[in-house]
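In: sequence unavailable; structure follows:
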């Protein structure tokens, strides 16, 4: 931990690098063409934009039963109309980043109206639901075998590891809630806790393997963020943690079972500590305090669920189910069932996430 902590402290106060973009007046974009049914996909017509060029890397593009994903270099900050042909009749939506862009269809040709793009816009192929709470965001990735790509394109689909990641993501969320970590980092302007799993569809070349989970404190300027990768074996248990520091240039550090890793804030304070136990379970708590213990709820790994036991609190059982066909994520915490409905094409949360404001005559104590 000493070498990693030193690397973290070195980068405190260093400005974050500029967003990645191609030298000159071009930016990289990814468009997702959602299909009506399995079948033909569209193809970019270069005659409609002489200043545009396709990105040919296979992991930047995709064509499966759900969608066609096309990556392009386009002129920066220009209002464009891009043409696509071949499978145009099979397209029902066009996605840029997290939302729809307008398009027109004439016969077997599709014209997409592109807004001016200032910096790279490449996340359209992601299929994840974001659950935002004070000081924390949980990014839940939907593992759809029909979209499998990259490292996960062939062989046994990592269903066990993904189910384990599902339980571990929400178990960590439960610890963050129990210990008040999210509110604390937000109140002290230390950044935001981000809980994540792993993608199985290689969006924008994010190959995300082997299977793992994250829980890191994203620093306000990103540089200095310590990103751990808690790897999950075929048995659904945790094996080890590999940590890198954004923007530091320092080598990654490996933490095996039994070795604790403490996340540091921008002001140098130790915030929370993770420790993979000798059994492959997970301990998580405030730095220097007795931790919560996250263990499988059954006799095997985490694929069947997790049990969260914090000091002085009764254990809580976490069970997660993701219905891809219905677009419904269900999370059971003991007897409380949460239902998150999401857009099956993008993962965007459809369930309400905030209480509507009261009528104007209602007194609201603003503190």
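Out: Thanks, I have the structure now. Computed from a prediction, not measured in an experiment: that's the story for all the values here. Residues are numbered from 1 along each chain as shown.

In: please make it C-alpha for all contacts and neighbour counts, starting now.
Out: OK.

In: so who does the residue nearest the centre of the chain touch?
Out: Closest to where the C-alpha atoms of the chain average out (C-alpha atoms, centre = their mean) is residue 139, at 4.2 Å. Residue 139 makes contact with 128, 129, 130, 131, 194, 195, 196, 197, according to C-alpha atoms under 8 Å, 6 or more residues apart in numbering.

In: of these, buried ones?
Out: The neighbour-count test (16 or more other C-alpha atoms under 10 Å) applied to the contacts of residue 139 identifies 128, 129, 130, 194, 195, 196, 197 as buried.

In: just after the helix ranked longest in the chain, pick out the following helix or strand.
Out: Looking only at the chain and at elements set by DSSP state H, the helix with the highest residue count is helix 159-179. Of the helices and strands lying after helix 159-179 in sequence (DSSP states H and E), the nearest is helix 181-187.

In: try it against this one:
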């Protein structure tokens, strides 16, 4: 995979998404751009493609600070209409007339890798941040395709991140990190929609993000076709090429920037995971199953299970935590989000069940 679009100090590659009204592969229509500075539609591999639900293009342009606009027109298709146009997480207004879609984008002040393809729903509490990648089969790209779409691994990764959040709450890790200004735990899944970030094979992340990033430990926990956790490869943020693979039953220790132990975890033989902290209990996140979601144990005692249903067509996550000990410990959470950007629009929380 080439990472050349991120290496230039002079140019930026800004992506644009065209959401089609009808799913299918129809061919990319003729697209014209115009500006009073150097820019072009780049057709390099991974920067100009069609998926079943969208068309994605990248525009190469100077990095500029003033009010810099690019005018764009896209020819009509006989097969579908363009429902939405998105750039850098924003919906772009357009005019549809004379067999063309006409709009403008502003590139003033845009820096770093383009964020147009991100469809992330982010939940934060003190010391813990959780991100759900809103994957959709109509957007799959890179190493993922429609015929081998990893739906089981996607569902498993979402369950594991929410189950890990629940365990970390029980352990008191988030409050400890926040109160002592040590950073936070970042729980991520994987994305299937970005040619430049294959994010393959399927995995989830349990990252301890230090306050200044560099040195953070970033475990990548790989998931097999049945949804079980099968291996852990841990990288160090900011230090390229440094990583270690942990074997099943081998503890992976997570330390803070002063070298003190925070948590440790290991994968176990049934495809689950055990977590502990210095002097604390040992929790187990059992392997994902379609019927039960993920069960959670504390010192081998069952304490509850978590089920997550993510409806990416309508932008809604339904989460249910069933606590076995007391009715007050159970809760239901409904998270509504924009299906194309992942932006959360509403959260309903009910702990009365």
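Out: Noted; the coordinates are in hand. Keep in mind that what you see is a predicted model, and the values were worked out from it rather than measured.

In: run a quick neighbour tally on the counterpart of residue 134 of structure 2 in structure 1.
Out: In the superposition onto structure 1, residue 134 of structure 2 corresponds to residue 142 when matched by TM-score structural alignment. The number of residues packed around residue 142 of structure 1, counting by other C-alpha atoms under 10 Å, is 26.

In: again, but for the one 10 residues further on
Out: The criterion is other C-alpha under 10 Å. On that basis, residue 152 of structure 1 has 21 neighbouring residues.

In: aligned partner of it in structure 2?
Out: Correspondence of residue 152 of structure 1 to structure 2, assessed by TM-score structural alignment: residue 144.

In: ok, now how distant is the closest residue to residue 235 of structure 1 other than its chain neighbours from residue 100 of structure 1?
Out: Once flanking residues are discounted, residue 235 of structure 1 sits nearest to residue 301: 5.8 Å by C-alpha to C-alpha, 6 or more residues apart in numbering. When distance is defined by C-alpha to C-alpha, to the nearest Å, residue 301 of structure 1 is 39 Å away from residue 100 of structure 1.

In: so between these two, which is more surrounded?
Out: Set side by side, residue 301 of structure 1 and residue 100 give different neighbour counts by other C-alpha under 10 Å, the larger being at residue 301 (25 against 15).

In: spit out the contact partners of that one.
Out: With contacts defined as C-alpha under 8 Å, 6+ apart, the neighbours of residue 301 of structure 1 are 164, 235, 236, 237.

In: residue 86 of structure 2 now?
Out: Residue 86 of structure 2 sits in contact with 16, 17, 18, 92, 116, where contact means C-alpha under 8 Å, 6+ apart.

In: aligned counterpart of it in structure 1, please.
Out: When the structures are aligned by TM-score structural alignment, the residue of structure 1 matched to residue 86 of structure 2 is residue 95.

In: the strand or helix carrying that match against structure 2, how far on average?
Out: Take DSSP H and E as the rule and residue 95 of structure 1 turns out to sit in strand 91-96. On superposition with structure 2, the average gap between strand 91-96 of structure 1 and its aligned counterparts reaches 2.7 Å (mean C-alpha distance after the TM-score superposition for structure 1).

In: give me the buried positions along that strand.
Out: So, applying 16+ other C-alpha under 10 Å, buried residues of strand 91-96 of structure 1: 91, 93, 94, 95, 96.

In: and what of stretch 279-291 of structure 1?
Out: Of the residues in stretch 279-291 of structure 1, those scored as buried under the neighbour-count criterion (16+ other C-alpha under 10 Å) are 280, 281, 282, 283, 284, 285, 286, 287, 291.

In: residues in contact with it?
Out: By C-alpha under 8 Å, 6+ apart, the list of residues contacting stretch 279-291 of structure 1 reads 172, 175, 179, 181, 237-239, 257, 262, 270-277, 292-296, 310-311.

In: so which of those residues belong to helices?
Out: Using DSSP H, 172, 175, 179, 181 are the members of the contacts of stretch 279-291 of structure 1 that sit in helices.

In: mind listing what the third one touches?
Out: Translated: residue 179 of structure 1. The contact partners of residue 179 of structure 1, by C-alpha under 8 Å, 6+ apart, come to 285, 286.

In: any idea what it aligns with in structure 2?
Out: Counting by TM-score structural alignment, the partner of residue 179 of structure 1 is residue 171.

In: can you map out the strands along the stretch 51-200 of structure 1?
Out: All strands of the stretch 51-200 of structure 1, identified by DSSP state E, counting those that start in this stretch, fall at 53-54, 62-63, 67-75, 80-86, 91-96, 99-100, 103-106, 109-114, 128-133, 136-141, 192-196.

In: go ahead and confirm residue 213 of structure 1 touches residue 229.
Out: Yes. The pair residue 213 of structure 1 and residue 229 qualifies as a contact (C-alpha atoms under 8 Å) at a distance of 5.9 Å.

In: aligned partner of residue 54 of structure 1 in structure 2?
Out: Residue 54 of structure 1 is assigned residue 41 in structure 2 as its aligned equivalent, the criterion being TM-score structural alignment.

In: what residue in structure 2 is paired with residue 315 of structure 1?
Out: Taking TM-score structural alignment, residue 315 of structure 1 has residue 303 as its aligned residue in structure 2.

In: so that match: helix, strand or coil?
Out: strand (DSSP: H, G, I helix; E, B strand; the rest coil).

In: distance of it relative to residue 156 of structure 2?
Out: Spatial separation of residue 303 of structure 2 from residue 156 of structure 2 under the definition C-alpha to C-alpha is 19 Å.

In: check residue 188 of structure 2 too.
Out: When distance is defined by C-alpha to C-alpha, residue 188 of structure 2 is 12 Å away from residue 156 of structure 2.

In: again, but for residue 289 of structure 2
Out: From residue 289 of structure 2 across to residue 156 of structure 2, the span is 8 Å (C-alpha to C-alpha).
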